[in-house]
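> sequence and predicted structure are below.
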Amino acid sequence: MKLLQGTNRPDRENKNEPKPDLSIPTPGNHLLAEALMEWGRMSRELHKLGLLTELDRPALEAYCQNYGRWIEIEREMQKPDFKYVILTAKGNAIQNPLVGMANTAQVLMHKFLTEFGMTPSSRTRISAPKTKDDTNPFANFG
């Protein structure tokens, strides 16, 4: 891709970059229900793009688990009795800890999304091999 764009720099190429086989790893059984649903969605998309291998399992699990936590926290924050500011035992007003937890999960999700090239700006910085299009019956005819 960089050759075609004229931005290739041979001094920055990794000629010995490992190229693990593409696969969809099995998710761990510790993932939350929402995390497992996100695993199914993201693993299919990443595999179609040629970006998922067995080595990526921990990173994808971490992203999905943070996604699952974020969803659970957001549901709690949508309850009618939720308050963004609460009072401590001494009467001090503080941010509800759920707000900080949701923000932390979002920050962590974003970090993993950028690792996989799943944000608009990070997609511009990756190159992925073409994969066979199983949905196109004419894909094998050149």
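Arrived safely. Numbering: from 1, shown residues only.

> all contacts plus neighbour counts: C-alpha atoms, from now on.
Will do.

> I'd like to know which elements the lengthiest helix in the chain is packed against.
The helix that spans the most residues within the chain, counting by DSSP state H, is helix 57-77. Under the contact criterion of 3 or more CA pairs under 8 Å, 6 or more residues apart in numbering; DSSP states H and E, helix 57-77 touches helix 33-48, helix 97-115.

> structure two is appended below for comparative analysis:
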Amino acid sequence: MSGPPKTPTHLVLVKGNPSKRAIKKNEPKPPSGVPPIPKHFDKMGKYWFKRIGDDLDAIGVMTTLDGKALELLIEAYTEYRHHCEVLAEEGYTYISTSATGEKMVKAHPAAVMKSDAWKRIRAMLGEFGMTPASRSKVGAKVPAEADPLEAFLNKRK
């Protein structure tokens, strides 16, 4: 299938259906809420799963079916942090000696793995609307801030 992926119906409704295409009426509506934390996560993974899950639930993006997608995001993020720590300790390059005795400077393998994890994180952040560009495509309903003058006038009544 060519072209961009299909936009979920709830996002089409939030955006105002700019294309005026027919809206699906039978799209599944999973219950909102944060799914349970996967048992295989370490302490950092459990922390980030709960924190990001709660943040996404607060803005109405998280459903109980999104657990696997959130798990992929958290796994990529914890892997990225691990590679950052390794590279901070060992450096981004190392010196290797070839069979002829020539010394060569090579990139640390963790640098490539860090880059790969970063690409996966960016893709998953976009799926959840967690980047400025992807967030601008979704007009989520945010409660309006109370007008200070209105609050003051209401207090006096």
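Here it is on my side, so go on. As the structure is a prediction and not an experimental result, all values here were calculated from the model.

> hang on, the earlier thing: once aligned to structure 2, how far is the longest helix of structure 1 on average?
With the two structures superposed, helix 57-77 of structure 1 lies on average 0.9 Å from its match in structure 2, counting by mean CA distance after the TM-score superposition for structure 1.

> okay, the helices and strands packed on helix 57-77 of structure 1 in JSON lines with distance to residue 4 of structure 1 and mean neighbour count next?
What follows is the helices and strands packed on helix 57-77 of structure 1, written out as JSON lines (distance: least, CA to CA, whole Å; neighbours: other CA atoms under 10 Å):
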{"stretch": "helix 33-48", "distance to residue 4 of structure 1": "23", "mean neighbour count": "18"}
{"stretch": "helix 97-115", "distance to residue 4 of structure 1": "23", "mean neighbour count": "16"}
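
> between those helices, which gets nearest to residue 124 of structure 1?
Between residue 124 of structure 1 and the helices and strands packed on helix 57-77 of structure 1, the tightest spacing by CA to CA is seen for helix 97-115, at 10.6 Å.

> which residues of structure 2 does the closest one align to?
Counting by TM-score structural alignment, helix 97-115 of structure 1 lines up with residues 109-127 of structure 2.

> before we move on, what about stretch 39-48 of structure 1?
Counting by TM-score structural alignment, stretch 39-48 of structure 1 sits on residues 49-58 of structure 2.

> quick revisit: among the helices and strands packed on helix 57-77 of structure 1, which is nearest residue 75 of structure 1?
helix 97-115 (10.5 Å).

> any idea how far the residue nearest to the spatial centre of structure 2 is from residue 64 of structure 2?
What sits nearest the mean C-alpha location of structure 2, by CA atoms, centre = their mean, is residue 125, with 2.7 Å. Distance of residue 125 of structure 2 to residue 64 of structure 2, computed by CA to CA, to the nearest Å: 17 Å.

> what's the closest of the helices and strands packed on helix 57-77 of structure 1 to residue 16 of structure 1?
Taking the helices and strands packed on helix 57-77 of structure 1 one by one with CA to CA, helix 97-115 is closest: 20.1 Å.
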